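A.B. asks: Okay, sequence plus prediction incoming.
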Amino acid sequence: MTAKQDIDSINSWIAQNAQEFASVAPKTKAAAYYFTVLWSIFDLRHLERSASRDKLVAFCNRLPEELDLDPFEEHWDYFRSRLANDNGPTEHFEPLHGNDGVVAAILHDPIVAQHGTSKDRLTAMIFITYRLRCNLVHGNKYEDGLRDQYDNLMHGAKLTMLILEEAWRPKDTSGSHLTWDQE
């Protein structure tokens, strides 16, 4: 079979057996692919191929207290406005964290209450990507399909790239590698 035939065969199966995914736009399929690949790289490099809330907490605890979040601002603004407004959490906040009170607490102060350190904000963004991954891989999307998920997945993919690049670290003057700005 050619690649096109393989893809058409899979799309046909999905249309017959999982109709909520049958009309997923190609750009959303691509976003899901890129997000999944990038998350897998992060999981391999930083979570011992076994992502869990506890391993993610340990990763975030190792972050410096003060971080440069300029590279993350676009994604912070997107998720902040999606998950909370002046009246509190939006309808997207609870489904993101599910029944996980620990994750809800990690997200609440920086996202909803709008206070915390730069480390708290980056930790919230890392947990947002984790919960996107959980919701995508563990079936929550099966209930709703992938409608309106393109932006979530693309922001999640770009966030994951920044996390992998350790974009919070200041660049050296030559721009050739990342350095810690701590002694």
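C.D. replies: Ah, there it is. From a predicted model like this one, the values you see are computed outputs, not experimental measurements.

A.B. asks: C-alpha from now on. contacts and neighbour counts both.
C.D. replies: Noted.

A.B. asks: all helices in the chain, in order from the N-terminus.
C.D. replies: Assigned by DSSP state H, the helices in the chain fall at 3-17, 26-46, 53-61, 73-83, 93-97, 101-107, 118-137, 140-144, 150-165.

A.B. asks: which one of these lies closest to residue 179?
C.D. replies: Among these, the nearest to residue 179 by CA to CA is helix 150-165 (11.4 Å).

A.B. asks: how close does the residue nearest to residue 167 when sequence neighbours are not counted sit to residue 78?
C.D. replies: In space, and not counting its chain neighbours, residue 167 is closest to residue 71: 6.6 Å by CA to CA, 6 or more residues apart in numbering. The gap separating residue 71 from residue 78 is 13 Å, by CA to CA, to the nearest Å.

A.B. asks: do the same with residue 131
C.D. replies: Distance, residue 131 to residue 78, using CA to CA: 16 Å.

A.B. asks: Which residue of the two possesses the greater neighbour count?
C.D. replies: A count of neighbours by other CA atoms under 10 Å puts residue 131 above the other of residue 131 and residue 78, at 19 against 13.

A.B. asks: Second structure follows, compare the two:
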Amino acid sequence: MTSTESTIEKWLKLHAGGYAGLSAKERQAIHDFSLLWSLFEARVLSNNANIPRIRERVAQAASIGAGIDAVPFQESLAYFTARYYTNGEFNHRFEQLRFQNGPNGGRAEAEAVLTGTQTTAPGILTALLAIIYRLRNNLFHGEKWTYYFDEQLDNFTHACLVLMCTIEMFEQKGLLTVPE
């Protein structure tokens, strides 16, 4: 343990299986994602994170000005597509996202975009945010601890990129909410 580690990091290394094995980059990515998600949920989703709200807010952004530019999201779309859709089918990693059943689970949007059947910018952003919402739920509800955050650095890195681009877009469109 280095002297620059926080008390919490020292404790996690001793008491949280797998945490000591994470690289500094992995720990930072988890930290960054936690902060960015909190900001995104507050300022874009008005402290009301769910798939219907994500759909609603993306549609609102798409209706203003020139709509949504998909270019900033292409790198992350390519990453998530390669991660979750291989050889023409969804893999075990996609199933580990644990989408909720039903029309408000976000799975349909994710599947349509990852297979390339949905290619509109609002569709892409909705799908990416649905995937990131599942990453968020799996992190904050403990699922990620079951496999000690294995292979999660790129997930959180791309999730952060999408969240930052989305927050900036909402800011430019004057759509950020003010926490009450």
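C.D. replies: Received it, and whenever you're ready, just let me know what you need. Note that the structure is predicted; figures quoted are calculated from it, not measured.

A.B. asks: Mind checking the TM-score on these two?
C.D. replies: Here the TM-score for the pair of chains, by TM-score structural alignment, normalised by the length of structure 2, is 0.81; 166 aligned residues with a CA RMSD of 2.3 Å.

A.B. asks: thinking again about what came up before, make CSV from the helices of structure 1 and add distance to residue 180 of structure 1 to it.
C.D. replies: Listed next are the helices of structure 1 as CSV, based on distance: least, CA to CA, whole Å:
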stretch, distance to residue 180 of structure 1
helix 3-17, 44
helix 26-46, 18
helix 53-61, 16
helix 73-83, 20
helix 93-97, 32
helix 101-107, 25
helix 118-137, 15
helix 140-144, 38
helix 150-165, 13
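
A.B. asks: out of the ones you listed, which comes closest to residue 177 of structure 1?
C.D. replies: Minimum separation from residue 177 of structure 1 across the helices of structure 1 (CA to CA) falls at helix 150-165, 10.0 Å.

A.B. asks: residues contacting the counterpart of residue 27 of structure 1 in structure 2?
C.D. replies: Counting by TM-score structural alignment, residue 27 of structure 1 lines up with residue 25 in structure 2. By CA atoms under 8 Å, 6 or more residues apart in numbering, residue 25 of structure 2 lies in contact with residue 153.

A.B. asks: which position in structure 2 aligns with the residue nearest to residue 167 of structure 1?
C.D. replies: Checking TM-score structural alignment: residue 71 of structure 1 goes with residue 72.

A.B. asks: Please report the distance of that match from residue 91 of structure 2.
C.D. replies: With CA to CA as the criterion, residue 72 of structure 2 and residue 91 of structure 2 are 26 Å apart.

A.B. asks: Name the nearest residue to the residue nearest the centre of structure 2, sequence neighbours excluded.
C.D. replies: The residue lying closest to the centre of structure 2 (CA atoms, centre = their mean) is residue 132, at 2.1 Å. Spatial nearest neighbour of residue 132 of structure 2, chain neighbours left out: residue 159 (5.9 Å); criterion: CA to CA, 6+ apart.

A.B. asks: and residue 170 of structure 2, how many neighbours?
C.D. replies: Neighbours of residue 170 of structure 2 using other CA under 10 Å come to 21.

A.B. asks: thinking it is in contact with residue 40, fair?
C.D. replies: No: using CA atoms under 8 Å, residue 170 of structure 2 makes no contact with residue 40, being 9.9 Å away.

A.B. asks: which residue lines up with residue 141 of structure 2 in structure 1?
C.D. replies: That one, residue 141 of structure 2, aligns with residue 138 by TM-score structural alignment.

A.B. asks: quick one, what contacts the equivalent of residue 18 of structure 1 over in structure 2?
C.D. replies: The alignment partner of residue 18 of structure 1 in structure 2, by TM-score structural alignment, is residue 16. By CA under 8 Å, 6+ apart, the contact list for residue 16 of structure 2 is empty.

A.B. asks: now the one 3 residues further on
C.D. replies: Taking CA under 8 Å, 6+ apart as the criterion, residue 19 of structure 2 is in contact with 12, 13, 148.

A.B. asks: For the first one, give me its contacts.
C.D. replies: Looking back up the chat, that one is residue 12 of structure 2. Neighbouring residues of residue 12 of structure 2 by CA under 8 Å, 6+ apart: 19, 20.
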